[in-house]
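Q: Give me a model of this one.
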Amino acid sequence: MDLLIKNACMIIHDNQLNAVAIWIKDERIHAIGKNFDEGSFEQIIDAKNQLVTQGLVDVHVHLREPGFTYKETIKTGSLAASRGGFTTICAMPNLEPVPDTIEKYNQVQELISQSAVNHVLQYAPITKNLRSEDLVDQAALKNAGAFAFTNDGVGVQKAGTMYLAMKEAAKNQRAIVAHTEDESLLFNGVMHKGEKADELGLAGIMSAAESSQIARDLLLAEETGVHYHVCHVSSKESVRVIREAKKAGIQVSCEVCPHHLLFADEDIPKNHGYWKMNPPLRAREDQNALIEGLLDGTIDCIATDHAPHSFAEKNQDFNHSPFGIVGSEYAFQLIYTAFVKKGIFTLAQVIDWMAIKPAALFGLTVNRLNVGDPADLAIFDIEHSYTVDEKKFLSKAENTPFIGRELFGDTLYTLVNGKIVWQGGNQNGSLANFR
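A: This is a model prediction of the structure:
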């Protein structure tokens, strides 16, 4: 099917292009120009001078299927991501059963092929059953389609296990993606260790629980030569050691989540599970260090860590609620509203951090809006605001403190392989200049 997107505005290398027409044919961008004969197209989308970007890429989501489908499914999770403008998402393996064999991994792949509305790439675990003991057969899982290995949800507690996993991953040319958390330093903490925890009477989690394991792993990565990627960096100490490791030539990359960029622990208004996440919201100085780390290149990309739970599970206090926050449906919108509109980030930077860079880090197909690229695209309404409404979520879950927040950048369309998988939002109005 031939599809035309007309009146598009695009950002290419920090340059704004207006009134662009994009011709999509056979699942790819066939041509880009100003005018095409509209009579030859089976479908036409009028972007009405709104922002068209390559599809966003999220390297960190939890889809909960199989094992926890009361929280989320591959169908609802991929729909939620499409609602947010994501065309590719990477799903964590903390499932039941854990996909730690070819048979179990293939079962998840089959579920994805049946249910996903966008591109879903499934991680394989580092160790069997996510325990810090026996390694999985990385070569076999690589051949089954695993693009990287992670135990996200828990840290690998034994240095020897991590070292052997890194050696094997380097041999298989795959990344080790680490949830960094030294469990011996948690002391039953449920939020960041600081004045707010004391005020709420809650046990705190020190930043060293994260940063000390990163420091350990960085030296092991230097020893093995593996690509080591750090999940959801949250503390200034973590940013510091990663920055120094990059200067030393260690092959390390990392991500940050929108909620850690927007909030600090002092912003938590009450003892409620919607504010409980892992890693926790840390101090204001940590929040500032994360923003600085993005801007200076220490932090490579933005990922959501979309972690859905049931309402009953999260509608409790910190001590009884599980860790986790949903984020797929409004991540770009949060970043645009809080940082681009205030002149802290540029749109080009955000597109790089949320589309180009995450794909490039893992050798995924990178859509740079060139002729011949896959027609994975998103159209955002940058001009009009909307309110985050949990009743309109496509995810099964609503565990987020951002409910009721006014945002800009609602997703009008998401296209995967040239097919519309999401259509909605306020499609009126135009945008003269959105940088």
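Q: switch to C-alpha atoms for all contacts and neighbour counts from now on
A: Noted.
Q: What separation do you get for residue 358 and residue 88?
A: Going from residue 358 to residue 88 by C-alpha to C-alpha, to the nearest Å gives 10 Å.
Q: One more, so I can put them side by side:
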Amino acid sequence: MQRKTRTISLAAATAAAVAVALSGCGLGSGTGAEADVSGAVEGTITFQTMQLSPTFDEYINAAIDQFESENPGTTVKWTDIPSDQAARKVSADSAAGTLPDVMDLDAATLAPLGRDSRVLDMSVQAADLQDRYVASAWESFDYGATAVAALPWYLNSPVLMSNSALVQQAGSPAAPTSYTELLEVSKEIAEKTGKAGFQPTSIGFPNYLLSLGVPLVNDDSTEAIVDTPEAEEFLQNLADLYTDGGIPADSVTAAQRTEIDTFSQGETAYLETGPSRLKIIQQNAPQVFDAITIDQPLGAQESTTWVVAHGLAVPQTSKNAATAVAFAEFLTSPENQLALAEQSSVFPSTAESLQDPFFSAEPTDAATQARGIVAASLFDGGTMAKPPAVDAEYANTLWSSVQTAITGETPVKDALAAAQTQLTELLQSRVQ
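A: Okay, here's the model as predicted:
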């Protein structure tokens, strides 16, 4: 039986944009006390996902059927929205008090609700489940005011892909294991092949600094911390690499090509990305795909590899919080997470699922090799949660501040100082 109905339209998107504009910070103040989850698991709840339909209609509907069967008297109404409309819809629904009972959101999109205590704290409501999830997933939803704003659901984390043809032309240097080594090897690539080593990105830059021990924000995410000796050294090395041709010039001055496009065109030797991108490269650049070798992600040895987490959150305004939390617990169980992973390119957040033979079996191709590497990195604690305040807005602000330093137009120290000031203003605007 098909339950799902799409609820987003152009009119709804327009209304959401208006709501964002009228709501100042977007959400107002939190509701204070936690919603009551002690009631019976019964009645109707609404469940909203981000762009899982139609690909996962069968999976989601089967899970709903099972939950309703195991909990007689319950009904789950599922809607799915485009991921590019999620932030606006969440803001509009929060302002209107109409958030769905269970929300599938990534850590960045959930951040405004978590910062404002508008969702249940799962460290309180589901504290006994903490050991179910890998640490970096659980920690990805810590917004300060709400210690754990969602039960972790599915994850993405990278491997390092190398174009073996370019690497061999450069004398086959060992694959880098850190961002510092990536810069060093990229210089070799440029000197010996005339190609770039890698393409830095706005979203990736905060990960580079985090891996070096730059905290990016203070403990309560009210001040930025990027003007440090470690950041200054790295940024100067990146600027030197730009001068040496170790990174593509147009990738710094404009967003003309994504890092995947550049790699697929054979213009860079290394790409750190999720395993799902292998299929894209295979379809668009089979010759480059055939030359790919898969290695451990950067930072795995220091437990600083990036991870992106989706979780299931329950708003304080839910009229049926007991059933909502029960459904979130059900859908994030090891069994259900493994079933989703087997049908997709995402990774479960539960340690038990990551130990399944689906991930640990002997690899047969690049895709299964990458899958095993990421699963082991997640299970072994090789990944590190990024501060939730360091979202896309933060990353873009930081990148725009350091671009002229990379191209040599602004002294590195000045660029980092300006970035820290702008980012602090951004963070403080969120708590006013």
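Q: what's the TM-score here?
A: A TM-score of 0.24 describes the superposed chains when it is computed by TM-score structural alignment, normalised by the length of structure 2; 172 aligned residues with a C-alpha RMSD of 7.2 Å.
Q: Quickly list what's touching both of residue 358 and residue 88 of structure 1.
A: 57, 58 (C-alpha atoms under 8 Å, 6 or more residues apart in numbering).
Q: Tell me where structure 2 has strands.
A: 43-50, 74-81, 102-106, 151-156, 159-163, 216-217, 224-225, 270-273, 292-295, 305-306, 308-313, 347-348, 383-384 (DSSP state E).
Q: tell me the angle the second one makes with strand 43-50.
A: Our comparison of strand 74-81 of structure 2 with strand 43-50, counting by axes from the mean of the first three to the mean of the last three C-alpha atoms, to 10 degrees, yields an angle of 20 degrees.
Q: which other helices and strands contact strand 74-81 of structure 2?
A: With contacts defined as 3 or more C-alpha pairs under 8 Å, 6 or more residues apart in numbering; DSSP states H and E, strand 74-81 of structure 2 has these neighbours: strand 43-50, helix 57-70.
Q: and those, which is most packed in?
A: Highest mean neighbour count of these: strand 43-50, a mean of 19 (counted as mean count of other C-alpha atoms under 10 Å).
Q: Dump the helices and strands packed on strand 74-81 of structure 2 into TSV; add distance to residue 15 of structure 2 as well.
A: Converted to TSV, those look like this (distance: least, C-alpha to C-alpha, whole Å):
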stretch	distance to residue 15 of structure 2
strand 43-50	18
helix 57-70	27
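Q: what's the closest of those to residue 155 of structure 2?
A: Taking C-alpha to C-alpha, strand 43-50 is the member of those nearest to residue 155 of structure 2, at 13.7 Å.
Q: relative to helix 57-70, how tilted is that closest one?
A: Angle, strand 43-50 of structure 2 to helix 57-70, by the same axes, to 10 degrees: 160 degrees.
Q: Does strand 43-50 of structure 2 pack against any helices or strands, and if so which?
A: Under the contact definition 3+ C-alpha pairs under 8 Å, 6+ apart, strand 43-50 of structure 2 sits against strand 74-81, strand 102-106, helix 321-331.
Q: how far off strand 308-313 does it point, in degrees?
A: Using the same axes, to 10 degrees: strand 43-50 of structure 2 against strand 308-313 is 160 degrees.
Q: hang on, the earlier thing: nearest approach to residue 339 of structure 2 belongs to which of the helices and strands packed on strand 43-50 of structure 2?
A: Residue 339 of structure 2 lies closest, by C-alpha to C-alpha, to one member of those: helix 321-331, at 10.2 Å.
Q: helices or strands up against that closest one?
A: By 3+ C-alpha pairs under 8 Å, 6+ apart, helix 321-331 of structure 2 packs against strand 43-50, helix 57-70, strand 102-106, strand 151-156.
Q: tally of neighbours for residue 290 of structure 1?
A: Residues contacting residue 290 of structure 1 under the criterion other C-alpha atoms under 10 Å number 26.
Q: Quick check: what element follows the helix or strand where it lies along the chain?
A: Assigned by DSSP states H and E, residue 290 of structure 1 belongs to helix 284-295. Counting by DSSP H and E, the next helix or strand C-terminal to helix 284-295 of structure 1 is strand 301-302.
Q: Looks like residue 115 of structure 1 contacts residue 74 (just checking).
A: Yes - between residue 115 of structure 1 and residue 74 there is a contact under C-alpha atoms under 8 Å: 6.1 Å.
Q: More neighbours: which of the two?
A: The residue with more neighbours, out of residue 115 of structure 1 and residue 74, is residue 74; 25 against 16, by other C-alpha under 10 Å.
Q: Contacts only, for residue 253 of structure 2.
A: residue 403.
Q: before we move on, what about residue 180 of structure 2?
A: If you count contacts by C-alpha under 8 Å, 6+ apart, residue 180 of structure 2 has them with residue 234.
Q: how close does it get to residue 272 of structure 2?
A: As judged by C-alpha to C-alpha, residue 180 of structure 2 and residue 272 of structure 2 stand 14 Å apart.
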